[in-house]
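Asks: Sequence and predicted model, in that order:
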Amino acid sequence: MSLQPLTAVNCGSLLQPGCSLLQLDGDIFLFGQKGWPKRSCPTGVFGVRLKHGELKLRPISFSNDSCYLPPLRCPAVTRLEPHDGHPEGYLIHGGRTPNNEISTSLYLLTLDSRGCNRKVTLRCQERELVGEQPGPRYGHTLSMVHSLGKRACVVFGGRSYMPAGERSTENWNSVVDCPPQVFIIDLEFGCCSAHTLPELTDGQSFHLALARDDCVYFLGGHTLSSDSRPPRVFCLRVELLQGSPMLSCELLDTGLSITSAIATRVGPSHEYIVLGGYQSETQKRMECSSVVLDDSGISIEPREAPQWTGEISHSHTWFGGSLGGGSALIGVPSEGRPAPPEAHYFYQVCFQKEGEGEGEDGNQGCSQESTDFEDSAPLEDSEELYFGREPHELEDSSEGEGDTYNEEDEEDESQTGYWVKCCLGCQVDPNTWEPYYSTELLRPAMIYCSKGEGGHWVHAQCMELTEGLLVRLSQGNGKYFCLDHGGLPRQEMTPPRQVLPLKRSPMKPQHRKGPIMQKMTPAKKHFFRRLFE
């Protein structure tokens, strides 16, 4: 057991209470960043790297056939093990957006591909549900049960806004407990069914849900109606029969009075370490517990807690998630005057001895209460790639002593990159490149060629474009073809025919304002001349 402080490198402002940590194919991913995604990571999903006491995040890209996944706080997250040819993944349901809207969607997040330079591409798909669907909620749980060779999802608990008929200007943002119903989701057909059990009388949120085979155990939780955290454990048993599922629930005597806790799995068996969370509105739970699920049921034993630091002991709030392998990430807000430069202090808690449980994937089973903090600067953009290194060198050096894994060394996660070889005569060398146009600063200017399937990006300098032409092309909506496809910097359609303007004589105005001139005969002129003389 150890408690190691971590230094967040240009990423501490992205982690917030309510974020989720996912483990896919041996990697850890952060989901639910603070605020809306920025240009540096439009997907809002980051790869987490812990090494040499440093915490670094790397932007993760999605495949082209992925849907949009908003950053969600306090969603229900559960892991999907490989089953019947389907890869491992995560199901994400509900949660709150940065605009405080509550989601009702169900997303499936899987691994799409992996590059030779540790670049990971994920795939996100929204699952369509039919039947009695769970409404918008957050702070609930999502669990997987296996029965009679089939599997299904169990949704329970959470909070939501008041019904539309009861909301007014005064209580517009007020939340209530969701009805104590259990929803069963068939992943194969997307069918949902709602079930009401007599043992579940009150709604609860921010509880733990630990599943084993056909049983789900609900530990702790908070009830808004009574403002209580009763020390109870519910055992829900689900039998996936041919027609409709059959549910039964049992209330156990022993339990934990806890909310917003973290459960990290230890080893291959169903043994979990529960840490963090709160035991009252103003008091954190500093103790740890060991929870074991077996054929006889559930057993809860106290576990020695690490030696908490002063920042953890004196903080009012904390949050985190499971890193797998018996370890967890804990974050506490930095307090003091003057304000520290970092928004949070981060720590890694490890309950497993070194060398034990390597390669075992942990199970995420936590949901965090949301606490808003001031906005901070987003993750900085990456600028460079790996050059002159073979794929096997990258794999070997990733675990070497001299690999610092600086964020500066990360590649740009866009689909093209600025340092690609755009054509056969490409003149851009990342080692010797210097700004050519006045608009360039750290990266060469590029222009999109519309020819071919999907088009491709080329360097403006390699296409011998003048700066004026480059500016006109970037401001207009015309399509450009590179030198290999014609080199025509104009629109794909036929240019409009030039028509000479017609010469038109101005028309005499009908009502012209000016002095009135009268016509006089020579006799009148002679008369007036003699008169005035």
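Replies: Structure's in. What do you need?

Asks: Going by C-alpha atoms from here, please, whenever you check contacts or count neighbours.
Replies: OK.

Asks: Quick one: the strands in the stretch 251-400 of the chain, in order.
Replies: 262-265, 271-275, 288-294, 297-303, 319-324, 327-333, 344-350 (DSSP state E, counting those that start in this stretch).

Asks: Would you convert the ones you listed into a markdown table that also reports mean neighbour count and distance to residue 32?
Replies: Output for the strands of the stretch 251-400 of the chain, formatted as a markdown table (neighbours: other Cα atoms under 10 Å; distance: least, Cα to Cα, whole Å):
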| stretch | mean neighbour count | distance to residue 32 |
| --- | --- | --- |
| strand 262-265 | 28 | 16 |
| strand 271-275 | 23 | 21 |
| strand 288-294 | 18 | 26 |
| strand 297-303 | 14 | 30 |
| strand 319-324 | 28 | 12 |
| strand 327-333 | 23 | 15 |
| strand 344-350 | 22 | 16 |
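
Asks: second one coming, line it up with the first:
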Amino acid sequence: MSLQVISAISNSSLLQPGFSLLNFNGRVFFFGQKGWPKRSCPTGVFLLDIKQNELKMKPAFFSKDSCYLPPLRYPALCKLGDNAESDEYQYIIHGGKTPNNDLSDKIYVMSLVSKSSKKNTFKCIEKDLGGDVPEARYGHTINVVRSRGKSVSVIFGGRTYTPLAQRTTEKWNSVVDCLPFVFLIDFEFGCCTSYILPELQDGLAFHVSVAKNDTIYILGGHSLQNNTRSPSLYKLKIDLPLGSPSVTCTILPGGISVSSAIVTQTSDTEFVLVGGYQSDNQKRLVCNTIVLEDSKVEVVERASPDWTPDIKHCRIWFGCDIGEGSVLLGIPGANKQLISDANYFYILRCKEAEEDKEEEMSAQICSQTLTEDPGDSTPFEDSEEFCFSAEANSFDVDDTDTYNEDDEENESETGYWITCSASCSIDINTWVPFYSTELNKPAMILCSSGTGHWVHAQCMDLSETMLLRLSEANVKYFCNEHVDLNKGLQTPQKVVHQKKQPMKPLRRKAAMKITTPAKKSFLRRLFE
């Protein structure tokens, strides 16, 4: 196992505890940002690309026939496909928290319908369910099992808000464990069925679940009611005959007391468990291997990587499975940083060195995570991700939104994305509109030094008012690198508006003349 430091380039504040990862054939997409999406990426879904130890985020798009998908933190995720080797599969997303801390009870199906070097387009569909629909929750798991040629999704665990009738002003947003029901969801008919099993007495959240064929293994988790991390290992077996499904639960020995752990798959039968917490104030630095063979499961301890001092001494940590036996880990940054939400990131490779080299030659490593403020709920349990992506395949379908890659200019070669100065911070992959007049390109202004060159207004620290005045006035502007005593910053002179004289009326009444008595007498005699 090897640990490698990754530097995040801009927008790293979106990578907070609670995010999710969607792995499509080596392309890993970030979902579940902190806060509502901005205009630069209204979908809230980003392609995470790690090259040369640098993490970059590129916005992704939705097709025109997609439904609205809010950014959800701590949802349950799993792949939905006919078989593990199929290129056509989708991701199921259930539950989670919105940026307003509301819990979602909806279930979505996401698929990648178009991919290119410039644009990745998703299609998102909200599924209508009937029957025993699971209540809104977060910190739970969802898995797909297959039996007798059929497949169903299984939801278990999680937390939800206290019922409205039991809420008080002081504890309005307090959470409780969901009842330990097992929900089976048939997407073909859109029906849900709940099961009560005597072996499952207490609710669990932030546990780990691994599925193989018709069996699900549930490991670890935290119970709010008892404030314990159960070392139990549960085995759920689902049988899907022609009639009603059958669900049985068996408690197995050899479990681990851990919550908020991350699982990544290294082979067809092996998974690696890393991270998590073994108590409220102690991280779990030990790693384990989960071996699934036939109908048996074995959890054994394995050699841990050389954790850095920052990881050992930090209070919380979080992360998610990247795929191909790698995990993205994050720890809070120092308080002295300019960006309070900035974090440090690491790539943990769980495969052997030879296997890692083969993977690096054939696939591009990307990443993704969950997002939430530690203060929203329990400081530790709400800080990790609880899903894994063992294999990542994607499928090619005709583009549904008539996007033509040849019609779009290569913005990496145009003048808007140049390095305008030594202090230039504009990047095509992470840029966000700064001025109200910007839409999809940064505002630029011409420097009159020499033959002239263009610079970004944001890099020159120009206010929006000054930028508008410089664009309207006929004055010369010099950038921060070329301004001197002889060529000072030319500010537009104040325009003196001339006072307009009021228009004279077209017709003016003549002054009335007063007739004297003598003249009146003359006129009287004249007409007589």
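Replies: That came through fine. These numbers were taken from a predicted model, which means no experiment stands behind them.

Asks: Of all the strands of the stretch 251-400 of structure 1, which one is nearest residue 100 of structure 1?
Replies: strand 319-324 (19.2 Å; Cα to Cα).

Asks: which residues sit against that closest one?
Replies: 16-23, 28, 260, 262-266, 276-277, 328-332, 360-366, 368 (Cα atoms under 8 Å, 6 or more residues apart in numbering).

Asks: just how off-centre is that strand within its chain?
Replies: Put simply, strand 319-324 of structure 1 sits 16 Å off its chain's centre (Cα atoms, centre = their mean, to the nearest Å).

Asks: and that strand, which stretch of structure 2?
Replies: Counting by TM-score structural alignment, strand 319-324 of structure 1 pairs with residues 318-323 of structure 2.

Asks: how far apart are that stretch and its match in structure 1?
Replies: Stretch 318-323 of structure 2, aligned to structure 1 and superposed, deviates on average by 0.4 Å (mean Cα distance after the TM-score superposition for structure 1).

Asks: if we can go back for a sec, looking at the strands of the stretch 251-400 of structure 1, which is nearest to residue 239 of structure 1?
Replies: strand 297-303 (16.6 Å).

Asks: count of neighbours near the nearest residue to residue 237 of structure 1 once chain neighbours are set aside?
Replies: Spatial nearest neighbour of residue 237 of structure 1, chain neighbours left out: residue 215 (4.5 Å); criterion: Cα to Cα, 6 or more residues apart in numbering. Neighbour count for residue 215 of structure 1, taken as other Cα atoms under 10 Å: 24.

Asks: Distance-wise, check residue 215 of structure 1 relative to residue 238 of structure 1.
Replies: Per Cα to Cα, to the nearest Å, residue 215 of structure 1 is found 6 Å from residue 238 of structure 1.

Asks: and what of residue 245 of structure 1?
Replies: From residue 245 of structure 1 to residue 238 of structure 1 the distance is 7 Å (Cα to Cα).

Asks: Same drill for the two, tell me which one is more crowded.
Replies: residue 238 (22 against 14).

Asks: Helix, strand, or coil at residue 64 of structure 2?
Replies: coil (DSSP: H, G, I helix; E, B strand; the rest coil).

Asks: Return the distance of it relative to residue 225 of structure 2.
Replies: Residue 64 of structure 2 is 45 Å from residue 225 of structure 2, by Cα to Cα.

Asks: what does residue 121 of structure 2 give?
Replies: Distance from residue 121 of structure 2 to residue 225 of structure 2, by Cα to Cα: 43 Å.

Asks: Ok, residue 186 of structure 2 next?
Replies: 31 Å.

Asks: neighbour count winner among the two?
Replies: The neighbour count for residue 186 of structure 2 versus residue 225, taken as other Cα under 10 Å, is higher for residue 186 (17 against 11).

Asks: burial measure for the nearest residue to the more buried one once chain neighbours are set aside, as a count.
Replies: Nearest-residue entry for residue 186 of structure 2: residue 152, 5.1 Å, with adjacent residues in sequence omitted and distances by Cα to Cα, 6+ apart. By the measure other Cα under 10 Å, the count of residues near residue 152 of structure 2 is 21.

Asks: Then residue 182 of structure 2 would be within a strand, right?
Replies: Yes. Applying three-state DSSP, one finds residue 182 of structure 2 inside a strand.

Asks: Assess the claim that residue 36 of structure 2 and residue 69 are in contact.
Replies: No. Applying Cα atoms under 8 Å, one finds residue 36 of structure 2 not in contact with residue 69, separated by 11.1 Å.

Asks: where do the helices sit along the stretch 301-450 of structure 2?
Replies: Under the criterion DSSP state H, counting those that start in this stretch, the stretch 301-450 of structure 2 carries helices at the ranges 309-313, 353-362.

Asks: Quick one: residues in contact with the first one.
Replies: Taking Cα under 8 Å, 6+ apart as the criterion, the residues outside helix 309-313 of structure 2 that touch it are 285, 317, 331.

Asks: what do you get if the cut-off is 7 Å, keeping everything else the same?
Replies: Residues outside helix 309-313 of structure 2 that contact it (Cα atoms under 7 Å, 6 or more residues apart in numbering): residue 331.
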